[in-house]
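# Predicted structure and sequence below. I'll ask about it afterward.
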Amino acid sequence: MRCQICGYEEAERRCPRCGRWACRHDWAGEHCAACEATLCRICRQNFSISTCIVCGRPVCEKCSVRRGLGRICINCLGASN
């Protein structure tokens, strides 16, 4: 079976989050590279839903607060108080 991310290399592992088969080049620790790229940079547990309007990090709903049309992460929110 080919890697479902690059489509070229032989797949070696199945991602526990999304179920994609990934090759050794598209494996990032505990998840495939696609899931790793979309994880929240604060908690690293949930998928991100937006980026922080201050620092630009991908954040999940739990780790951010809506501000107007955007979201601000809890770290930047704490720093501004």
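Ah, there it is.
# Only C-alpha atoms from now on, for both contacts and neighbour counts.
OK.
# for the protein, what spans make up the helices?
33-38, 74-80 (DSSP state H).
# in terms of contact, does residue 73 touch residue 64 like I think?
Yes: applying C-alpha atoms under 8 Å, one finds residue 73 in contact with residue 64, separated by 4.1 Å.
# More neighbours: these two, which one.
residue 73 (27 against 24; other C-alpha atoms under 10 Å).
# which residues sit in contact with the more buried one?
Applying C-alpha atoms under 8 Å, 6 or more residues apart in numbering, we find residue 73 in contact with 52, 54, 59, 63-65.
# structure B:
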Amino acid sequence: MAVAKCRLCGREVCRKHLGGRGYCVVCEDLMCRVCGERLSVTSCVYCGKLVCRECSIEVEPGIRACLDCYVRYGGKRFKTRT
């Protein structure tokens, strides 16, 4: 029986599946690893970290890098992960 509601997505969950910030476990798992405030949209092409739109830069159409890696690698060609 659902007894709590996620503050981010509105999903009804049991208290066991609600994190300390009031987000459900799904939203917690998909949270941006840079800011921790917004849901991620993809992972960094260099390091694989989950990132939101605001914490990443599009290096090629559909391919994003976290701000740290973009500064570190200067947008240089990346090795495609398989």
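That came through, no problem. Quick caveat, the model's predicted, so the values are computed rather than measured.
# Could I get the TM-score for this pair?
Remark: TM-score between the superposed chains equals 0.77 [TM-score structural alignment, normalised by the length of structure 1]; 72 aligned residues with a C-alpha RMSD of 1.4 Å.
# ok so, going back, what residues do residue 73 and residue 64 of structure 1 have in common as contacts?
Contacts common to residue 73 of structure 1 and residue 64, judged by C-alpha under 8 Å, 6+ apart, are residue 52.
# just to revisit the earlier point, okay, the helices of structure 1, which one's buried deepest?
Highest mean neighbour count among those (mean count of other C-alpha atoms under 10 Å): helix 33-38, with a mean of 17.
# In structure 2, point out the residues matching that one.
With TM-score structural alignment applied, helix 33-38 of structure 1 matches the range 25-30 in structure 2.
# quick revisit: which PyMOL command selects the buried ones in the contacts of residue 73 of structure 1?
PyMOL command restricting the contacts of residue 73 of structure 1 to the buried ones, with burial defined by 16 or more other C-alpha atoms under 10 Å:
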select buried, resi 52+59+63+64+65
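# Quick check: the farthest pair among the contacts of residue 73 of structure 1?
Using C-alpha to C-alpha, the contacts of residue 73 of structure 1 span at most 13.7 Å, a distance reached by 54 and 63.
# that older thread, how about CSV for the contacts of residue 73 of structure 1, with distance to residue 37 of structure 1 added?
Output for the contacts of residue 73 of structure 1, formatted as CSV (distance: C-alpha to C-alpha, whole Å):
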residue, distance to residue 37 of structure 1
52, 15
54, 19
59, 11
63, 16
64, 18
65, 21
